[in-house]
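Visitor: The following block contains a protein sequence and its predicted model.
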Amino acid sequence: MNVATVEPVSAELLRRHDVAGPRYTSYPTADRFVEAFGADDYVRALQQRRSGAAALVLPLSLYVHIPFCESLCYYCACNKIITKHHDRAAEYLRYLGREVDLHTAQLGVGQTVTQLHLGGGTPTFLSDAELRELMAMLRRSFNLAPGGEYSIEVDPRTIDARRLDTLAELGFNRLSFGVQDFDPAVQKAVHRVQPAEQVFALVQAARERGFDSVNVDLIYGLPQQTPESFARTIQQVNELRPDRIALYAYAHLPERFKPQRRIAIAELPGAAGKVAMLTDAMARFMGAGYVYVGMDHFALPNDALAVAKRQGRLHRNFQGYSTQPDCDLIGLGVSSIGRIGATYSQNAKTLEEYYDAIDHGRFAVVRGLALSRDDLVRRAVIMALMCQGEVLFESVNLAYLIDFKSYFAPELEAMHELAEQGLVTLDDSGIQVSATGWYFVRAVAMAFDRYLQADRNRARFSKII
């Protein structure tokens, strides 16, 4: 869906949809993974890939999780380990190497990779020598294809122009800078102080070194934020003019994420303030020439993400929006999530468990899911809503040999209610998300989530606004 205008959102809609819900980086969502799916199931999925046509025609995507951070950001919901001891990284790399060996024992050496992402934590916690060791390890085991997307998350406080030279030398062509907010009061409230001048200098240095794309992460809904203060940050980001912008809503779940208990609830903006920030940010970004790619993302028109959106090739995976809809994804490292065929899997969330599994010569997968036929159909519908903002009945009918209107009769009843609220339009050909509905696209997708409709306990999720 291409949102051309930014429409006001009524207080009634805000109250009605101020509920918790998934972000749908996958369907079924990761909270539905079960411990009954383990390392043996993962091995079978890898073997099926190697013996099937996918190994010949579908490239791989790699995600490597580096969990270490030197300091704690109070808003963080990532799996991380706060430490000043950089020697812990050397041990972690040894175990990553052994995990890679487990994969090549199943898939063989030289599987083509067209997408690599280093996330965390703080991947730039690793020294230059350790980053070289990691990339050499991956290149020995996989064929990193020319022209692929090779990205790394960067904490601006841990890097300088010299380190950017190292990243370019190692083949990274995309950078993602964690900015969140430029306002000093907000930075202090979340324990992440980094001057705007530092970020501007790094982005300029990245451009001089020829990186294909620079992304900036922002968060709205943080403590001390107001629509006025966040508007100043948006203006600065427009002046910075990164190739991509990821704009996330802060999810305050202190019962799940201990660092968030340091945030004073009274300092958080309410739903109306958050929507005002989102509305203003969307208008300012699109006014500055950015394409509204999807729920979280904006991109300049010539960026690969915007091109994929125009061409209908956009997908959403565990790292957010992606240009590669059919990639199997191998997750390496503690807590990493992967997708192989019609399965999802996740590694152990603690170093102790992760190391123990590798020491016993087995994958560290501790939970996952083998998708049913119903899961696959519903995933297609939910991802079409999240990525294209529309579902065409005929395309789903042909792909999955169903009659959409009878298969999803209860869901279509819910769509009629959403249509009355102005969130979608519905006709004989399909469902289209409206401009206003895009604020609530998670609510539209939730109507097709069989697990969520059966289990109304949504306390595990963030609010959708």
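Guide: Looks like it came in fine.
Visitor: hey, let's count contacts and neighbours off CA atoms from now on
Guide: Noted.
Visitor: Now do the same contact list for the residue lying closest to Pro301 once chain neighbours are set aside.
Guide: Closest residue to Pro301 apart from its sequence neighbours, by Cα to Cα, 6 or more residues apart in numbering: Val291 at 6.0 Å. By Cα atoms under 8 Å, 6 or more residues apart in numbering, the residues touching Val291 are Phe298, Ala299, Leu300, Pro301, Ala306.
Visitor: can you check Asp183 too?
Guide: Contacts of Asp183 were listed using Cα under 8 Å, 6+ apart, and they are Ser229, Phe230, Arg232, Thr233.
Visitor: which one among the residues you listed gets closest to Asp155?
Guide: Proximity of these to Asp155 (Cα to Cα) peaks at Thr233, which lies at 17.7 Å.
Visitor: Please work out which residues outside the longest helix seen in the chain touch it.
Guide: With secondary structure taken from DSSP state H, the chain has its longest helix at helix 87-107. Helix 87-107 is contacted from outside by 43, 46-47, 49-50, 68, 126, 130, 134, 137-138, 141, 332-333, 355, 358, 361-363, using Cα under 8 Å, 6+ apart.
Visitor: and if we set it to 6 Å?
Guide: The contact list for helix 87-107 (Cα atoms under 6 Å, 6 or more residues apart in numbering) reads Arg50.
Visitor: Also stretch 413-421?
Guide: Under Cα under 6 Å, 6+ apart, the answer for stretch 413-421 is Thr425.
Visitor: tell me which residues in that stretch are buried?
Guide: Met415, Leu418, Ala419 (16 or more other Cα atoms under 10 Å).
Visitor: Okay, one more to line up with it:
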Amino acid sequence: MTLIQKYNVPGPRYTSYPTVPYWNEEDFSLSTWKETLVHSFLESNTSEGISLYIHLPFCESLCTFCGCNKRITKRHDVEHPYIDAVLKEWELYCELLPKKPIIKEIHLGGGTPTFFSPENLEHLINGLFENADKHPNHEFSFEGHPNNTTRAHLQKLYDLGFRRVSFGVQDYSPIVQEAIHRIQSFHNVAKVTFWAREIGYTSVGHDLIFGLPFQTLEDVIDTIDKTNSLQPDRLAFYSYAHVPWIKGNGQRGFKDEDLPKDEEKRLLYEMGKKRLSENGYHEIGMDHFALETDSLYHSFNERRLHRNFMGYTSSKTQVMIGLGVSSISDSWYSFAQNVKTLEDYYDALVQNELPVFRGHLLTDEDLIIRKHILNIMCQLQTSWNEYGYYFSEINQVVERLHEMEEDGLVIITNHSLTVTEKGKAFIRNICMAFDLRMTRKLPETKLFSMTV
């Protein structure tokens, strides 16, 4: 049996710990979320600032690979009411916080943020700062669709302080694009990339996916070569997460047998990674690559890399507030997720209440495990001899890791673990050994995508 076959099992992506299926919702309430948020806000260094993730859910068409919360519509009269609702939610948070917040990070995700007009996006960002100050070292970013991102979008957001943009590329093969219902040309991607550079964006990213339906090795090589010709500052090279049992009809536009599997799928990644390395890209954490000039590379080298519900980020704030339908907030001590439908979202805000419907209060043990998983995800190593890192079940965790050590995936000492070059492909599996909540209660139904 190969390592791919051995370790390709369902597992979390660890944008949080505990992962959402293991949240203890019974002990959570809106009032406890507010308490932990205020506590964390006061506890964190004021100069650190806070992060905002804003979910903009609208798309004009459905991409069948997508696992995000979205609403498909071609009606753009939905823009203004939604932005007003987001600003109302932000106003409720500002009334709750004991001091005027300083915003260090903003990320606009979706959905399709560039579904919204430049003018409405300006209304959103300016509205946020009616109740907040801008951090002097702010980092603002957004996701753009190459087909509808205009130069006006890029210029307006640049003028508002945005310096990083990521474009969803996925794959350039016409056959793959048709299967995933995401038709876009290399010309469109090149155009928006050049526009962003001309305007002055300091980090332009491309998002690619391997393991898509009908995707071949030749397709991945062609996509990587085209990507290299544009030299984005950073890129994500994600494994396609096939979870049709969660996402419904959106991921049922093709059959399971149309997807590359196991060794075939991993070869797509390894060849793409090799091609990227040959063109000056460095692997950062899991699924991410950056040129030496990009802030993600510097934060990784300086051990400042952080991971949260937005993915990898080059700086950390203790408080992250998620605004918009389905967004997740993180006070470090607790998580809170907003309602998932627009109707419920609007209804809560009409009642002048935060639209939170579930969450989790982290225990002392959760906080320790969270730090270990963050270390593995961001620094490829962790240790348990320092105060705040030891926990009673560490010996059982090490026992679970012994087979991975024999397979050359990790190096274990008396008090530490280091992921090897060979082990980078199996970071999710390594983190699973630390996941006490999942170890104690293995899932009885399908919850996660495959790890490889």
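Guide: Looks like it came in fine. Just so it is clear, the structure is predicted and the values come from calculations on it, not from any experiment.
Visitor: tm score of chain vs chain?
Guide: The TM-score (TM-score structural alignment, normalised by the length of the second structure) is 0.96; 449 aligned residues with a Cα RMSD of 1.5 Å.
Visitor: before we move on, back to that, include neighbour count and secondary structure when you put the contacts of Asp183 of the first structure into TSV, please.
Guide: Converted to TSV, the contacts of Asp183 of the first structure look like this (neighbours: other Cα atoms under 10 Å; DSSP: H, G, I helix; E, B strand; the rest coil):
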residue	neighbour count	secondary structure
Ser229	17	helix
Phe230	27	helix
Arg232	14	helix
Thr233	20	helix
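Visitor: Closest one to Phe177 of the first structure out of these, please.
Guide: The closest of those to Phe177 of the first structure turns out to be Thr233 (Cα to Cα; 14.6 Å).
Visitor: Aligned to that closest one, what sits in the second structure?
Guide: Using TM-score structural alignment as the criterion, Thr233 of the first structure maps onto Thr223 of the second structure.
Visitor: and the residue nearest to Pro301 of the first structure, what pairs with it in the second structure?
Guide: Using TM-score structural alignment, Val291 of the first structure pairs with His282 in the second structure.
Visitor: Distance check, that match against Gly205 of the second structure.
Guide: Using Cα to Cα, to the nearest Å, we find His282 of the second structure at a distance of 14 Å from Gly205 of the second structure.
Visitor: Repeat that for Asn301 of the second structure.
Guide: The gap separating Asn301 of the second structure from Gly205 of the second structure is 19 Å, by Cα to Cα.
Visitor: From the neighbour counts alone, determine which of the two ranks first.
Guide: Gly205 (22 against 13; other Cα atoms under 10 Å).
Visitor: Please name the residues that touch whatever residue of the first structure lines up with the more buried one.
Guide: In the first structure, the residue paired with Gly205 of the second structure is Asn215, using TM-score structural alignment. Listed by Cα under 6 Å, 6+ apart, the contact set of Asn215 of the first structure reads Ser176, Pro242, Asp243, Arg244, Ile245.
Visitor: Likewise for Lys70 of the second structure?
Guide: By Cα under 6 Å, 6+ apart, the residues touching Lys70 of the second structure are Pro57, Phe58, Gly111.
Visitor: That one and Gln231 of the second structure: what is the separation?
Guide: Where Gln231 of the second structure is concerned, Lys70 of the second structure sits at a distance of 30 Å (Cα to Cα).
Visitor: now swap in Ser383 of the second structure and tell me
Guide: Distance from Ser383 of the second structure to Gln231 of the second structure, counting by Cα to Cα: 36 Å.
Visitor: ok, now Pro57 of the second structure?
Guide: For Pro57 of the second structure, the distance to Gln231 of the second structure equals 29 Å [Cα to Cα].
Visitor: What residues in the first structure pair up with stretch 111-121 of the second structure?
Guide: Under TM-score structural alignment, the match for stretch 111-121 of the second structure is residues 121-131.
Visitor: Can you list the buried residues in that stretch?
Guide: Applying a neighbour-count criterion of 16+ other Cα under 10 Å, one finds Gly121, Thr122, Pro123, Thr124, Phe125, Leu126, Asp128, Leu131 buried in stretch 121-131 of the first structure.
Visitor: Quote the end-to-end distance of that stretch.
Guide: Terminal-residue distance, stretch 121-131 of the first structure (Cα to Cα): 15 Å.
Visitor: List of residues touching that stretch?
Guide: Ile66, Pro67, Phe68, Cys69, Lys80.
Visitor: hmm, 7 Å instead?
Guide: Where contact means Cα atoms under 7 Å, 6 or more residues apart in numbering, the residues beyond stretch 121-131 of the first structure that reach it are 66-69, 78-80, 89, 153-155, 158, 166.
Visitor: Helices - which of those residues land there?
Guide: Short answer: the contacts of stretch 121-131 of the first structure in helices (DSSP H) are Ala89, Thr166.
Visitor: which residues sit against the longest strand seen in the first structure?
Guide: In the first structure, taking DSSP state E as the definition, the longest strand is strand 142-154. Residues from elsewhere that reach strand 142-154 of the first structure (Cα under 7 Å, 6+ apart): 109-119, 122-124, 172-178.
Visitor: Whichever of those residues end up buried, select them in PyMOL.
Guide: Only the buried entries of the contacts of strand 142-154 of the first structure go into this PyMOL selection, using 16+ other Cα under 10 Å:
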select buried, resi 109+111+112+113+114+115+116+117+118+119+122+123+124+172+173+174+175+176+177+178
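Visitor: Spatially, what comes nearest to the residue nearest the centre of the second structure if we skip its sequence neighbours?
Guide: By Cα atoms, centre = their mean, the second structure has its centre lying nearest to Gly311, at 2.9 Å. Spatial nearest neighbour of Gly311 of the second structure, excluding adjacent residues (Cα to Cα, 6+ apart): Thr15 at 6.3 Å.
Visitor: Tyr312 is in contact with that neighbour, correct?
Guide: No: using Cα atoms under 7 Å, Thr15 of the second structure makes no contact with Tyr312, being 8.6 Å away.
Visitor: residue in the first structure matching Trp23 of the second structure?
Guide: Checking with TM-score structural alignment, Trp23 of the second structure has Phe33 as its match.
Visitor: And for its match, the neighbour number?
Guide: Phe33 of the first structure, neighbours per other Cα under 10 Å, totals 17.
Visitor: Over to the one 10 residues further on?
Guide: The burial count assigned to Val43 of the first structure is 18, neighbours taken as other Cα under 10 Å.
Visitor: That one maps to what in the second structure?
Guide: Match for Val43 of the first structure (TM-score structural alignment): Lys34.
Visitor: That match - that's part of a strand, no?
Guide: No: using DSSP: H, G, I helix; E, B strand; the rest coil, the assignment for Lys34 of the second structure is helix, not a strand.
Visitor: I'm done for today, thanks for sticking with me.
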